[in-house]
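Asks: got a structure for you, letters missing:
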């Protein structure tokens, strides 16, 4: 089962290591991880897609969220779940191209609403943004039509809730005060045997 978490963290060294170590200790695989600046100075937005074991129960997402929230430098965590949201992924695809195959590749790029961002004598680079299925579709078509894919670079998933929903912690902190103390939030208690219970 896949779970998507959006964590707001202080932009300080060691935060990513703490998050990754938590998932390692819980024996939960991270499928996708994207980190970047948020709308608040000094605060980064981290989108984590994780895969829990098949025997995990419906409370697993809440318990992972609580565990993340207890980490140092983590300000807020939102589990997107089935909430209305927009998810996108970016991919750069380098394809071998000759004078004879360029026009065919250009046609595919137009169909998938991608674009060419680099053109070399023997290759070209495609940039595509969209849902995972769209990116997988372009890669599959390139492989099926005999276009040799030389290299693929994909970002993690980026997810944002639809509507006016935003982090209550960030609203409380204010844009001009990134160094404000972390609010005293109530977390669900997570026992030491968490990994055995999911």
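Replies: Perfect, thanks for sending it. What you see is a predicted model, and the numbers here were worked out from it, not measured in a lab.

Asks: C-alpha from now on. contacts and neighbour counts both.
Replies: Fine.

Asks: so how far is residue 17 from residue 97?
Replies: 40 Å (Cα to Cα, to the nearest Å).

Asks: More neighbours: those two, which one.
Replies: residue 97 (21 against 9; other Cα atoms under 10 Å).

Asks: what about the closest residue in space to that one that isn't next to it in sequence, distance to residue 139?
Replies: Spatial nearest neighbour of residue 97, excluding adjacent residues (Cα to Cα, 6 or more residues apart in numbering): residue 123 at 4.5 Å. From residue 123 across to residue 139, the span is 15 Å (Cα to Cα).

Asks: likewise residue 20?
Replies: Plainly put, residue 20 is 29 Å away from residue 139 if you go by Cα to Cα.

Asks: Structure two is appended below for comparative analysis:
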């Protein structure tokens, strides 16, 4: 069955797992074996004793495929919980990127001006280049990178998306 862009929906899945060797391979293997694409993947240890990690996976697909992914993830032994942040309610998403831009003269001035508008801060500078740090929703990071392409974009490094439900309750 071919999925059209209209049928595919973006979903942010927060997966709480035991922090053990091979768990990331199990989860990515589940996606790979079934032909599902991972758009973004982040992993972080979230407990003081290093026993639990949180994996944030961004993927696309129609609702029935996302439901199938969730069900299959929940069946994996080291998985404690899977939450589709996109379906669970209001949530916050953020991403960090380092953006290297090369330029002199007016292009250099324009890069600094745009960085200020986007609240990107220079973390390294030479007479010929900047490295900017930008955080925010993925669309903000995408827009900043697109504008920097016109001004001398050299290199981009992105962390991937992390997300969290709004409010006082833990996931």
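Replies: Cool, got the structure. Remember, it's a predicted structure, so these values are computed and weren't measured experimentally.

Asks: show me what contacts the residue nearest to residue 97 of the first structure?
Replies: If a contact means Cα atoms under 8 Å, 6 or more residues apart in numbering, then residue 123 of the first structure has 94-98 as its contacts.

Asks: mind redoing it with 6 Å?
Replies: Going by Cα atoms under 6 Å, 6 or more residues apart in numbering, residue 123 of the first structure touches 95-97.

Asks: In strands only, show me those residues.
Replies: Judged by DSSP state E, strands contain the following of these: 95-96.

Asks: quick one: what helix or strand has the aligned residue in the second structure for residue 128 of the first structure in it?
Replies: In the second structure, residue 128 of the first structure lines up with residue 134, judged by TM-score structural alignment. Secondary structure assignment for residue 134 of the second structure, by DSSP states H and E: strand 129-136.

Asks: Mean per-residue distance, that strand versus the first structure.
Replies: By mean Cα distance after the TM-score superposition for the first structure, the fitted strand 129-136 of the second structure averages 0.6 Å away from its aligned residues in the first structure.

Asks: Tell me the first helix or strand C-terminal of that strand.
Replies: Later in the chain than strand 129-136 of the second structure, the nearest helix or strand by DSSP H and E is helix 138-149.

Asks: residues of that next one that come out buried?
Replies: 138, 141, 144-145, 148 (16 or more other Cα atoms under 10 Å).

Asks: which of those residues lies closest to residue 52 of the second structure?
Replies: residue 138 (26.1 Å; Cα to Cα).

Asks: Relative to residue 10 of the second structure, how far out is the closest residue to that closest one other than its chain neighbours?
Replies: Excluding the flanking residues, the one nearest residue 138 of the second structure by Cα to Cα, 6+ apart is residue 95, at 6.0 Å. To residue 10 of the second structure, residue 95 of the second structure is 16 Å away according to Cα to Cα.

Asks: Compare those two (neighbour count), which wins?
Replies: Counted by other Cα under 10 Å, residue 95 of the second structure and residue 10 do not tie: residue 95 has more neighbours, with 18 against 14.

Asks: what residue of the first structure takes the place of the more buried one?
Replies: Checking TM-score structural alignment: residue 95 of the second structure goes with residue 89.

Asks: could you pull out the strands for the second structure?
Replies: 9-18, 38-45, 52-61, 79-84, 91-102, 121-125, 129-136, 153-158, 162-165.

Asks: who's sitting farthest from the centroid in the second structure?
Replies: residue 105 (33.6 Å; Cα atoms, centre = their mean).

Asks: related to what we said a few turns ago, I'd say the residue nearest to residue 138 of the second structure and residue 135 touch.
Replies: Yes: checked against Cα atoms under 6 Å, the pair residue 95 of the second structure and residue 135 is within contact range at 5.5 Å.

Asks: Could you check which residue of the second structure pairs with residue 30 of the first structure?
Replies: Match for residue 30 of the first structure (TM-score structural alignment): residue 38.
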